[in-house]
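I'll drop the sequence and a predicted model, then ask my questions.
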Amino acid sequence: MDIIHWLLDPFQFEFMQRALWAGLSVGSVCAVLSCYLILKGWSLMGDAISHAVLPGIVIAYVAGIALPVGAFVSGLACALLTGYIKENSRVKEDTVMGIVYSGMFALGLVLFTKVETEQHLLHILFGNMLGINDFEFLQTVIISLIVFAIIVLFRKDFLLYCFDKSHARVVGLPVVLIHYSLLILLSLTIVATIQAVGVIMVVAMLVSPGITAFVLTRQFSHMMWIALAVSLTSIITGILVSFYIDGATSACIVLVQAAFFITALTVSRLKNRARIKPRNHPLTTG
């Protein structure tokens, strides 16, 4: 009974219930999308776009328009600019992303120095899951549901593209459309997730579930289910831990995800070691 009370008592408060549902919604879409990002090798792309949305948010705030609009446009511009530079130069994609996202993040910080709203910047950087208002909550849930539905509906096309782009082109899939669709879905996911965990922690939400599942299984369908379980469990556990220790919710969630990854990696190594352990030959025993 004490355990049940420990689990349920925090959710008597409305702000905790709102944080829980917002976290579960972004956690679900991040878990599913992270599997494709890991398979495609786009982990750094999530980091790049999450930092690149800052100037768009500041400009949208100054212009008096919806912040998610500015964040989405800025993030998508980062992705398109990265692709353009990669296709028209000898620089590798990971190097281009490092330059582009660092430059756009620095631009956002410079722009923000002209806007005296320190609390607003902290909300963007670190998130405020427990203080999310009704509009942000509704926006986060709607965007997450839309992205989740699209990914599930076209999961086979995305899987083939991420696994083998050349084969996807041969079978007639519109690889260019799929490429930019993934970038748009990634940008939308980041816009939704920033409301909950902020710019700094969003990359962990987009990488940890997928990489944890990746080390535990070789089947993509199993990988998605494991990633989903890891992400949702981390959300619930992180919110509870943050409530009882009075800590940052997003940081607690990411720490739980890191613990899951370390545990999964340890289990995987032990299994591999047991599998390759040499057996004594019958003629040499005894």
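That came through, no problem. Numbers count the residues shown, from 1 in each chain.

when you work out contacts or count neighbours from here on, use the C-alpha atoms and nothing else.
OK.

how about G70, nearest residue that isn't a chain neighbour?
Closest residue to G70 apart from its sequence neighbours, by Cα to Cα, 6 or more residues apart in numbering: G56 at 4.3 Å.

next secondary structure after the longest helix anywhere in the chain?
Assignment by DSSP state H gives helix 175-214 as the longest helix of the chain. Sequence-wise, the next helix or strand downstream of helix 175-214 (DSSP states H and E) is helix 220-245.

can you give me the buried ones in that following helix?
By neighbour count on 16 or more other Cα atoms under 10 Å, the buried set for helix 220-245 is 223-243.

hold the first one in mind and look at this next one:
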Amino acid sequence: MIAFLRELMQPEWMFLRYALLVGALASLSLGVIGTMVVTRRISSLAGASAHAALGGVGVALFLQRVCMWTGFTPMLGAVIGAMAAALLVGVINLCAKEREDTIINVVWALFMSVGLLFLARTPGAIDLQGYLFGNIVLLDRSAIWRTMVLDVVVLAPTVLFYNNILAMSFDATFAELRGIRVKIFYLGLLALTALTIVLLIDVVGIILVIALLTLPAATAGCFTRHLWSMMILSSILSWVFVTAGLLVSSRYEFPAGPMIVVLAGVVYVVGLAVSSRRKAR
């Protein structure tokens, strides 16, 4: 371990230092938002927003290359796609009283399919693998600043409105009776979830951001009963998974993203088994 830390300080290992730092910073947002998503039981929203973001990327690339709208970048398309999908899910759920899981699956399929149709008419090579899996070991300083801004955007409202979020997460009806604007907080949660996903897709890819939004929070839920402690433990677990996955992948030359997901999945299964056994006693 000491030898590895010495190697990490070498100039040629700068890419890994960036990856470890971004992973630590991203863990804060992932732990907080992931806890609220898991508690509200809208984990599949992460997948819908992520794939809707991919649909937005498809539209943006088409507008760039075919319509010559150079200002319409893939990141802008991803933001619009993810935000539109998240808010559409929320509005339909609130107004039409439809089941969230049904709406999420419809939006997921619709937005991604639209993006793929635009990509089919977009000339030139398109690296979809980069959007799906990202590459956490190819980051620069801009990723660090972007992740820090995301942490501020996520943590500030969480701290300021923690009691309202707590009430909404566990009993929305009671919270509404107490005068809490549940609908506004609910739509705000969806928007923050979409923003977190979009800003981290460029860093870790769609697959990894979905896993890190749900697995650490679900694992933390096996051992904690309070929302704040679940957020803290989820952030710690997310950091541990990212760090351990990067160290193992760099040592044994495995892909970093899949290694992080596998470690998170194994720990979740173990945590679920331990929690079930404790409840059975």
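Now that the structure is in, tell me what you want to look at. Since this is a predicted model, take the numbers as computed values, not measurements.

before we move on, back to that, in structure 2, what stretch matches the longest helix of structure 1?
Mapping helix 175-214 of structure 1 onto structure 2 (TM-score structural alignment) gives residues 182-221.

now stretch 230-246 of structure 1
Here stretch 230-246 of structure 1 aligns to structure 2 at residues 237-253, judged by TM-score structural alignment.

tell me which residues are up against that stretch.
16, 19-20, 23-24, 27, 30-31, 212, 216, 220, 254-257, 259-261, 263-264 (Cα atoms under 8 Å, 6 or more residues apart in numbering).

distance from the chain centre to it, please.
Stretch 237-253 of structure 2 sits 18 Å away from the centroid of its parent chain (Cα atoms, centre = their mean, to the nearest Å).

and if you look at stretch 209-219 of structure 1?
15 Å.

over to stretch 197-210 of structure 1?
Worked out by Cα atoms, centre = their mean, stretch 197-210 of structure 1 lies 4 Å from the chain centre.

now that stretch on structure 2. Mean distance?
Here the mean offset of stretch 197-210 of structure 1 against structure 2 after fitting is 1.2 Å, by mean Cα distance after the TM-score superposition for structure 1.

identify each buried residue in that stretch, please.
Judged by neighbour count using 16+ other Cα under 10 Å, the buried positions of stretch 197-210 of structure 1 are 197-210.

any residues touching it, and which ones?
27, 30-38, 43, 46-47, 50-51, 123-129, 190, 193-194, 223-224, 226-228, 230-231, 249-251, 254, 257-258, 261.

filter those residues down to the ones in helices?
Under the assignment DSSP H, these contribute 27, 30-38, 43, 46-47, 50-51, 123-126, 190, 193-194, 223-224, 226-228, 230-231, 249-251, 254, 257-258, 261 to helices.

list only buried entries from these.
Among those, those buried by neighbour count (16+ other Cα under 10 Å) are 27, 30-38, 43, 46-47, 50-51, 123-126, 190, 193-194, 223-224, 226-228, 230-231, 249-251, 254, 257-258, 261.

kindly reformat the buried residues of stretch 197-210 of structure 1 as a markdown table containing distance to V110 of structure 1.
What follows is the buried residues of stretch 197-210 of structure 1, written out as a markdown table (distance: Cα to Cα, whole Å):
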| residue | distance to V110 of structure 1 |
| --- | --- |
| V197 | 22 |
| G198 | 18 |
| V199 | 16 |
| I200 | 17 |
| M201 | 21 |
| V202 | 21 |
| V203 | 22 |
| A204 | 25 |
| M205 | 27 |
| L206 | 27 |
| V207 | 28 |
| S208 | 30 |
| P209 | 33 |
| G210 | 34 |
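
among the residues you listed, which one lies nearest to A168 of structure 1?
G210 (22.2 Å; Cα to Cα).

roughly how far does that closest one sit from V100 of structure 1?
25 Å (Cα to Cα, to the nearest Å).

now do K40 of structure 1
Taking Cα to Cα as the measure, K40 of structure 1 falls 20 Å from V100 of structure 1.
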